[in-house]
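Asks: quick one, fold the following:
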Amino acid sequence: MPGSLPGAARPRQPNNGDAREPWHDPHMPLLAALLQDADVAGFVVTPDRTVSRHELLGWAAGLAAEITGRRVVAVEAAPGLPTMVAVTAALLAGVPIVPIPPDAGELERAHILRDSGAELILTDFPAASGSDAVPRKSISDVQPGSVPPEPDPSLPGLVLYTSGTTGAPKGVVLSRAAIAADLDALAAAWLWSADDTLVHGLPLYHVHGLVLGVLGPLRIGSKLRHTGKPTPEAYGDNPGSMYFGVPTVWSRIAAAPSSAARLRPARLLVSGSAALPVPVFDAIRELTGQAPVERYGMTETLITVSARADGERRAGHVGLPLDNIHTRLVDEIGNPLPDDGVSIGSLQVCGPTLLDGYLRDGGVRAAELIDGWYPTGDVATIGPDGWHRIVGRASTDLIKSGGFRIGAGEVEDALLLHPAVHEAAVIGTPHDDLGEQVTAFVVADPVTPQELITFVAERLAAHKRPRKIHLVPSLPRNAMGKIQKKQLMGG
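Replies: Take a look at the predicted model:
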């Protein structure tokens, strides 16, 4: 697999004069902390096993020797140490690795293996029923080995499959250099160091749980405690200085005050992968003594915007661009919009963390950039001080009603302020006169739709109030806790 096609690897940097030069050594090994001479006991802890830094390195190096020269390998990405070892081994060997979600259905799994061209599946699990024609290799049977030379940073490191609005999931190719640049930028923003202990129980096939949650410690040197599952009890039982979670995790922690109180010694609580509801933000701040740090990113760009560990943390906002990352808003025809905190536009990003491209026909097809900018598909506002607020997806969260542009997120936040409301999802639905009307799906204690409509109208402009509210028992979500609005639209 080539590292990139011509023009795919790095976009141009816009000359806006405001980039800070981050500390980032592109020649430093990707997993620099793992390669240090000094051993560290309890470097990685899981519910089943604890390993030192040198134990992890020897195990991964042994597996690296057995997969060196492979074009692409896959891993059954169940939560646990074997998955971490497999990904580490592939990165040591310079072999792109494809995580397969453990709950992938037969069709999704077959697509990932076929599309990626994986030559080997690394796994400690029995063969999936039905049958992969791809050979399998046990991870735990590997003997320790020697560390191979550091691969070229421009080579592909990970291929992460992500679902789009149509078609089968796409393989996003992320270079080793992009991963390193992102982790260094996050280390600067979060003051993340080898003195930290990171705790999380997130899946190991997404950016949050795998790139940040596993490769981060292997590059920066912090210890890692993976809880297997991200339950409030597991988080409370595992002492750490940093905790990662998605909004669903933080919502459950907020509903478990005794577990939340045990996180008070931590210095950083990070939320991502979806918007954190303001009431949950406020509850976590009250119960733990600190406001969560929110961040924004996607598979194709890694993490690009975040609040800072030593700075302000605002409910409903995701912070400022990371070092060497640039952002802008544009309207429907590509004209730049002002950073006035009011204008809603399509968010585009530019910087060294962008994907190399998508897998296509055995190679890497360049992403479609716009003069060097990656169109995220998200809509946002940017304030005069640079703070970003993500409204949602352009396809589902930008509602055009009666000539007004309405962000679904603002209406959702207003609904969540009502004491009876537990969850809310807002979309635009067809309306003969307005074009689209604001429609809400709400999980709540006993309350009438009209009461909620009036509640929102008293807090937002009248045109932003929901014109129709559906009271539902639950909202459809994916494995990362993101609400699946396409299902609410019948799509």
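Asks: for the rest of this, base every contact and every neighbour count on C-alpha atoms.
Replies: Noted.
Asks: can you pull the contacts of T396?
Replies: Contact partners of T396, counting by Cα atoms under 8 Å, 6 or more residues apart in numbering, are 427-428, 485-486.
Asks: right, and T197 touches K223 too?
Replies: Yes. Taking contacts as Cα atoms under 8 Å, T197 lies within contact range of K223: 4.6 Å.
Asks: settle it for me: which of those two has more neighbours?
Replies: More neighbours surround K223 than the other of T197 and K223, with 27 against 22 (other Cα atoms under 10 Å).
Asks: that one reaches W192, doesn't it?
Replies: No. Counting by Cα under 8 Å, K223 does not reach W192; the two are 11.1 Å apart.
Asks: do you know how far K486 is from D432?
Replies: 21 Å (Cα to Cα, to the nearest Å).
Asks: which one's more surrounded, the two?
Replies: Taking neighbours as other Cα under 10 Å, K486 and D432 compare with K486 leading, 13 against 7.
Asks: Provide the secondary structure category for the more buried one.
Replies: Under the three-state scheme (DSSP: H, G, I helix; E, B strand; the rest coil), K486 adopts helix.
Asks: give me the element the closest residue to it other than its chain neighbours is part of.
Replies: In space, and not counting its chain neighbours, K486 is closest to T396: 7.5 Å by Cα to Cα, 6 or more residues apart in numbering. In this assignment (DSSP states H and E), T396 forms part of helix 394-397.
Asks: report the buried residues of that helix.
Replies: Neighbour-count burial for helix 394-397, counted by 16 or more other Cα atoms under 10 Å, picks out 394, 396-397.
Asks: one more sequence to fold, the one below, so I can look at both together:
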Amino acid sequence: MRDLLGETGESGGAVRIAGHELPREELLTRASAVAAEIGGADAVAVHATASAETVVAVVGGIMAGVPVVPLPPDSGPDERAHILNDSGAALLLAAADAETGHEDGPPVVPVDRLPAGSPPAPASAGADPDATALILYTSGTTGAPKGVMISRAAIAAGLDALAEAWAWTPDDVLVHGLPLFHVHGLILGVLGPLRVGSRLVHTGRPRPEAYAEAAGRDGGSLFFGVPTVWSRLAADPASAEAMRAARLLVSGSAPLPVPAFERLEALTGHRPVERYGMTETLITLSARADGERRPGYVGLPLPGVETRLAAENGDPVPADGETPGELHVRARHPFKGYLGRPEATAKSFTPDGWFRTGDIATIGPDGWHRIVGRASTDLIKSGGYRIGAGEVENALLAHPAVREAAVAGTPHDDLGEQVTAYVVADGVTEGQLIDFVAGRLSVHKRPRVVHLVDALPRNAMGKIVKTRLNELTP
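Replies: Prediction:
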């Protein structure tokens, strides 16, 4: 297998992160020192700040063939202790002056104070493709976070498929400011350019003005962002105008609201590429750089990926573009399971080997996928109807006064569940919003209750945390 980090001897793949320039040769030399320090460990944790030290540490782990466990720098003490204990990390890699918030547990290795390593060699080229490269912890919305074991082969296959879909080449300059402890920011956003051989400019934080500056000063051609990033850019016309020089804007990690898609197109001249994936599956669906891009849709399966829809009883759901069902995925290189949780791993697959994503989707006759929401929070059963929360959210977001919207099912004595909306808006009443949705969708899909709130709860990736919506009301 071609080395996960790209071809040996490539001169491309330089990284600039938060203003720190790291040529590829220096990155691999420093990473080889990390690899020498951690060789033989069962697993190592990385204090995953947006820093050169994080990139060096992760690459060092891959070179050494040691599973890397990214540790969110803003994690609380309980979450941090759980990840370190559950993963069995023997060491914690961090910058010497980093505030890791960790007193007990594995020793800290100061990445930036290790002696210079030997000149880089194809250290990982002969590694077992099925070996675990990363252990990424899920958000833990239904309990303690689970460690998702991802193999080298899965990462390589996923990145190669995206390079083809997005026409990603060594001539690109990738720009983003995403956290380095998730699939989006770390696997796509760091390992992606290293494998492809393109340059990476990480802006520290995903601010519109930083993206605009990178588009001009650095020749940024490929930009990654979550919907919150693109919504903020769309609200900053001057920065958005600078993005006309880019080649491709890619949105992921959550659905991009249709109004944000349309405003981005108007301001930047780009129709964003949307894609879909999970920690367990990496990216499985995407629009193509040279193909159609539809607002509200996440495209077609990537090479090596199959999808289907299933009803709650397991029966097949037709690909008619209207009927929702749970999205099942089958890929050439599935994730290796949840660390130390064989029962949870077995439960996540169907008897015939398909991964249950827990996401509700529709698939059109032409194969285009639309994500409706999560089965646990976004499929609302009201008065005998099955209603996708995402469809109602898009209808609310089409109102010019609405900035943010989240929809969930809440208990109702007669209907079982009612459609309840939580909306950030100015100059509009609850009744006006209910009528607005009823005028755009079937009447049974209108919200029965609308709560006007100051802000919606979000996690580090900008995703709305629907399990906390009930905290917004008395």
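Asks: need the buried residues of helix 394-397 of the first structure in JSON lines (columns: distance to V438 of the first structure).
Replies: Shown next, in JSON lines, are the buried residues of helix 394-397 of the first structure (distance: Cα to Cα, whole Å):
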{"residue": "A394", "distance to V438 of the first structure": "15"}
{"residue": "T396", "distance to V438 of the first structure": "11"}
{"residue": "D397", "distance to V438 of the first structure": "10"}
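Asks: tell me the one of those nearest D152 of the first structure?
Replies: For those, the minimum distance to D152 of the first structure (Cα to Cα) is 36.8 Å, reached by A394.
Asks: quick one: contacts for that closest one?
Replies: Residues in contact with A394 of the first structure (Cα under 8 Å, 6+ apart) are 346, 377-379.
Asks: can you flag the buried ones in those?
Replies: Taking 16+ other Cα under 10 Å as the criterion, what is buried in the contacts of A394 of the first structure is 346, 378-379.
Asks: for L91 of the first structure, state which of these is nearest.
Replies: Closest to L91 of the first structure, out of all of those and judged by Cα to Cα, is D378, at 30.7 Å.
Asks: any idea how far the residue mapped onto A212 of the second structure from the first structure is from A260 of the first structure?
Replies: Residue correspondence to the first structure (TM-score structural alignment): A212 of the second structure is matched to G236. With distances taken as Cα to Cα, G236 of the first structure is found 7 Å from A260 of the first structure.
Asks: do the same with R314 of the first structure
Replies: 20 Å.
Asks: more crowded one of those two?
Replies: More crowded of R314 of the first structure and A260, by other Cα under 10 Å: A260, with 24 against 18.
Asks: that one pairs with which position in the second structure?
Replies: Using TM-score structural alignment, the partner of A260 of the first structure in the second structure is A240.
Asks: hmm, W190 and I220 of the first structure touching each other?
Replies: No. Applying Cα under 8 Å as the test, I220 of the first structure and W190 come out as separate, 11.8 Å apart.
Asks: OK, contacts around the most far-flung residue of the second structure relative to its centre?
Replies: Distance from the C-alpha centroid of the second structure, by Cα atoms, centre = their mean, peaks at D414 (37.9 Å). Contact analysis of D414 of the second structure by Cα under 8 Å, 6+ apart lists G383.
Asks: please pull up the equivalent of it in the first structure.
Replies: Using TM-score structural alignment, the partner of D414 of the second structure in the first structure is D433.
Asks: any figure for the gap between E241 of the second structure and H270 of the second structure?
Replies: As judged by Cα to Cα, E241 of the second structure and H270 of the second structure stand 11 Å apart.
Asks: what does G6 of the second structure give?
Replies: 29 Å.
Asks: then S139 of the second structure?
Replies: Going from S139 of the second structure to H270 of the second structure by Cα to Cα gives 32 Å.
Asks: repeat that for V449 of the second structure.
Replies: Here V449 of the second structure is placed at a distance of 36 Å from H270 of the second structure (Cα to Cα).
Asks: A361 of the second structure belongs to a strand?
Replies: Yes. Under three-state DSSP, A361 of the second structure sits within a strand.
Asks: check contacts around the residue nearest to it when sequence neighbours are not counted.
Replies: Nearest residue to A361 of the second structure, sequence neighbours excluded (Cα to Cα, 6+ apart): I371, at 4.3 Å. The contact partners of I371 of the second structure, taken as Cα under 8 Å, 6+ apart, are 255, 297-298, 359-362, 390.
Asks: which of the helices or strands spans the aligned partner of T357 of the second structure in the first structure?
Replies: Alignment note (TM-score structural alignment): T357 of the second structure maps to T376 of the first structure. If you go by DSSP H and E, T376 of the first structure is part of strand 374-382.
Asks: gap between that strand and the chain center?
Replies: Centroid displacement of strand 374-382 of the first structure relative to its chain, using Cα atoms, centre = their mean, to the nearest Å, is 15 Å.
Asks: also stretch 178-197 of the second structure?
Replies: For stretch 178-197 of the second structure, the distance to the chain centre is 10 Å (Cα atoms, centre = their mean).
Asks: do the same with stretch 79-91 of the first structure
Replies: Remark: stretch 79-91 of the first structure is offset 19 Å from the chain centroid, using Cα atoms, centre = their mean.
Asks: distance of the match of T357 of the second structure relative to I483 of the first structure?
Replies: As for T376 of the first structure, its distance to I483 of the first structure is 18 Å (criterion: Cα to Cα).
Asks: again, but for G491 of the first structure
Replies: Distance from G491 of the first structure to I483 of the first structure, by Cα to Cα: 13 Å.
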